[in-house]
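>>> coordinates only, sequence not included:
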């Protein structure tokens, strides 16, 4: 195994829990690391700091893979086994959850979402790209996968300088459409062409809080995807729901999911872009659900929130989710406040929400908790 020597300050960061380092943190290397083969990270004096991936073309060329005492043999299966044990303790139904969440599960650049016996994989670093056969084998052997599907067609790969790939099968015969259960609701999702891996497990805490906001509410959901939010609003007493999505296929699935959950007659789903919908709708609602994934910049985010505030009645509730990127880390509530100020509306925060337990992240890594959500009462 090759050695990579790090500066004194970089070694201090690793010892204090850092999970990635910059190129200037590297002092020297024994030869040229092969992408996908772990290296031994050492300080200036040669003391072992742990295992890592080194990719000099990446924005963060050094990524932590293991602690100083950790063996490289069996590393991928070992981390996947630990991830399974975590979910068994922390998730209500571990058959449907995120199984591997990047650095939070010790596998930087790897995402694995589980749909009972079907597993969907995304790789976000070149080292993980190179390990795809080993990853597939570990998921099958450790997690008992019936099928494994690779979804490397996301915009996030392009933003990281990685070539997008068409969805393709790594193992078994995954279905295009799959059913899942979450918090008492049933969903059909598109594993092959749906957004990300087909379903937003990362919004589970937001869905849980909807039970407190939805009773007898008239609801607007302008960016509903397959209905992950408004379905739960309906199951907890919403009396009327108007929902939209820019993707016609997602809107069709949202319609099917509404019927599958007994919401026929209370839900109307149409096609439309979120901002266009918020501009065109003239009514106000008791509860507005705004997923801002279509907002491409802070100013665009503010515009989406402003329009959502306009559609929220006096004393109504607004449930917002934001993501970074594109939002700068730590800017979410400041931008929400800016939108309220521009609309001259007073808002009270009812709850601050974030990622669920199946999305663990290192505590000292800014940006790892990529989702922010807030429930507001708007006056």
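Ah, there it is. Just so it is clear, the structure is predicted and the values come from calculations on it, not from any experiment.

>>> Could you use CA atoms for every contact and neighbour count after this?
Will do.

>>> middle-most residue in this protein, spatially?
In the chain, the centroid-proximal residue (C-alpha atoms, centre = their mean) is residue 202; its distance is 5.0 Å.

>>> in a helix, that's where residue 193 is, yeah?
No: counting by DSSP: H, G, I helix; E, B strand; the rest coil, residue 193 is located in no helix; its state is coil.

>>> Run a quick neighbour tally on it.
For residue 193, the count of nearby residues is 17 (other C-alpha atoms under 10 Å).

>>> Run through the residues that contact it.
Taking C-alpha atoms under 8 Å, 6 or more residues apart in numbering as the criterion, residue 193 is in contact with 167, 176.

>>> which residues are contacting stretch 313-333?
Residues external to stretch 313-333 that are found in contact with it (C-alpha under 8 Å, 6+ apart): 213, 284-293, 295-298, 308-309, 312, 366-367, 370-379.

>>> buried set for it?
313-325, 327, 329, 332 (16 or more other C-alpha atoms under 10 Å).

>>> Quick check: residue 98 touching residue 113?
Yes: Residue 98 lies in contact with residue 113 (C-alpha atoms under 8 Å); the separation is 4.3 Å.

>>> In helices only, show me the contacts of stretch 313-333.
Using DSSP state H, the subset of those located in helices is 298, 308-309.

>>> Using a markdown table, lay out those together with neighbour count and distance to residue 129.
Output for those, formatted as a markdown table (neighbours: other C-alpha atoms under 10 Å; distance: C-alpha to C-alpha, whole Å):
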| residue | neighbour count | distance to residue 129 |
| --- | --- | --- |
| 298 | 18 | 31 |
| 308 | 28 | 40 |
| 309 | 28 | 42 |
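
>>> Residue 306 against residue 345, yeah?
No: using C-alpha under 8 Å as the test, residue 306 is too far from residue 345 to be in contact (9.7 Å).

>>> next, the one to line up against it:
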């Protein structure tokens, strides 16, 4: 484990080269540099003597031994022979040509996050302030905000701030740190986001700062550092962490402390409304309802009955509160596993006029893609079995490793296996506040396909 200093990190500068022919993604401005792409033996501190050298004059020694990841992860943060988490580092190709500038985390497999692709561009407080201002202003291009609504203000790589996600729920900011290299700058980042939100008509009074368990592990964050990071939260830790906000004309609650992601699924906000337009007078099954986004929108749109299913008792409790708050009586909630629930309903001979599938991410890495596609096939085939001819299937994937083409081909396979025709009515993505950068295709992750099953 690495313990981070939450103060601004050292201004020491470092330089490292990629392995041969591993630099091409970064020429296209992709921000993630994995440890296995680096020639670790070329790491050096940028002393004045080094900075005055011609960095392109000598290629790296092809036979030099690479430093191990374990050495980097276990090194003393005070030992200046190696950088500490959050230090600024220049990335060069194997021949010594400058490529980009970023922040290093010696404890992470995602070793460097890149933020500057011009050697003249610095990574300092002014840079972060400018990018935060641009990101919040970008959300205002679609019109005036609803101060009582929800929106994503900062979306990591998509807003050129890899490792930072900020969602706003009414007057509360949910700040998720996904990159350990940003931890030394977190307090400054929160201050700048809060100021930008106020300038753009959405002042916020409360802040929750968090990292999920997987990120803590993968980024090598110590318990002490995590506690210091969480101390930046301004929510009353003894109060109910449930926050109410307006969502598609509904009053919705999310649990910022114990909920998933940053509390809710703002990326699906417009998809909830779009799917609801097909649900009037239909019997609807919503699988993986979470806090009821699709289900309550369908109930409000005039569905005859909505059955909402989730495996989380906590999520269902909040969904029930949401239904009660909005006086929706045509929805009921069942707890169960998505695969088992669909199987049991088929065995009972149930049918629905419309089914909504919004499962969690099945593929967290590239090597999980094939298994994820098999899971999507199984889930969608089970749903098709419960739909009559003319039924509506709304099927979603939030797995960035599964492309839209792969997801549509999965539906082709479902139609073939079940002997049904699937007609796509809409092929949708996330709400526009979830922008994506073309240089980082992983940020184009959400698919929502509305299908009529014949």
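Looks like it arrived, so ask away. None of these values were measured; they are calculated from a predicted model.

>>> Just give the TM-score of the two.
In this superposition the chains share a TM-score of 0.88, using TM-score structural alignment, normalised by the length of structure 1; 378 aligned residues with a C-alpha RMSD of 2.9 Å.

>>> still on that earlier bit, more neighbours: which of residue 306 and residue 345 of structure 1?
Ranked by neighbour count (other C-alpha under 10 Å), residue 306 of structure 1 and residue 345 place residue 306 first, with 21 against 15.

>>> so what's that one closest to, chain neighbours aside?
With C-alpha to C-alpha, 6 or more residues apart in numbering as the criterion, residue 306 of structure 1 has its nearest non-adjacent residue at 5.1 Å, and that residue is residue 339.

>>> what about the one you found, neighbour count?
22.

>>> Does it touch residue 302 like I think?
Yes: in this structure residue 339 of structure 1 lies within contact range of residue 302 using C-alpha under 8 Å: 5.3 Å.

>>> Can you tell me what residue 108 of structure 2 aligns to in structure 1?
Under the alignment by TM-score structural alignment, residue 108 of structure 2 pairs with residue 58 in structure 1.

>>> give me every residue that touches that match.
Residues near residue 58 of structure 1 by C-alpha under 8 Å, 6+ apart: 125, 160.

>>> And the helices in structure 2?
For structure 2, the helices defined by DSSP H cover 24-27, 48-52, 69-74, 125-139, 186-199, 213-218, 223-230, 269-276, 293-300, 313-325, 338-347, 369-384, 404-418.

>>> Ends of stretch 392-408 of structure 2, what's the gap?
Stretch 392-408 of structure 2 stretches 16 Å from its first residue to its last (C-alpha to C-alpha, to the nearest Å).

>>> in structure 2, what residue sits furthest out from the centroid?
In structure 2, the residue that sits farthest from the middle, by C-alpha atoms, centre = their mean, is residue 49; the gap is 41.4 Å.

>>> so how far is residue 100 of structure 2 from that residue?
From residue 49 of structure 2 over to residue 100 of structure 2 (counting by C-alpha to C-alpha), the distance is 21 Å.

>>> Read off where the longest strand anywhere in structure 1 ends up in structure 2.
Longest strand of structure 1, by residue count under DSSP state E: strand 312-323. Aligning strand 312-323 of structure 1 against structure 2 (TM-score structural alignment) gives residues 387-398.

>>> Any idea how far apart the tips of that stretch sit?
Separation of the first and last residues of stretch 387-398 of structure 2 by C-alpha to C-alpha is 23 Å.

>>> Please state the offset of it from the chain centre?
Centroid separation for stretch 387-398 of structure 2 versus its chain: 25 Å, with C-alpha atoms, centre = their mean, to the nearest Å.

>>> try stretch 26-46 of structure 2
In terms of C-alpha atoms, centre = their mean, the centre of stretch 26-46 of structure 2 is set 23 Å apart from its chain centre.

>>> I'd guessed residue 135 of structure 1 sits against residue 76; true?
Yes: Residue 135 of structure 1 is within contact range of residue 76, at 6.7 Å (criterion: C-alpha under 8 Å).

>>> From residue 299 of structure 2, how far off is residue 319 of structure 2?
When C-alpha to C-alpha is the yardstick, residue 319 of structure 2 and residue 299 of structure 2 sit 13 Å from each other.

>>> and what of residue 188 of structure 2?
Residue 188 of structure 2 is 43 Å from residue 299 of structure 2, by C-alpha to C-alpha.

>>> Then residue 27 of structure 2?
Here residue 27 of structure 2 is placed at a distance of 49 Å from residue 299 of structure 2 (C-alpha to C-alpha).

>>> Residue 193 of structure 1 -> structure 2?
So, by TM-score structural alignment, residue 193 of structure 1 is matched to residue 258.

>>> And residue 257 of structure 1, by the same measure?
Applying TM-score structural alignment, one finds that residue 257 of structure 1 aligns to residue 322 in structure 2.

>>> The residue nearest to its match when sequence neighbours are not counted: neighbouring residues, count only.
Spatial nearest neighbour of residue 322 of structure 2, excluding adjacent residues (C-alpha to C-alpha, 6+ apart): residue 252 at 5.5 Å. As a burial measure, residue 252 of structure 2 scores 27 neighbours (other C-alpha under 10 Å).

>>> Okay then, goodbye and thanks.
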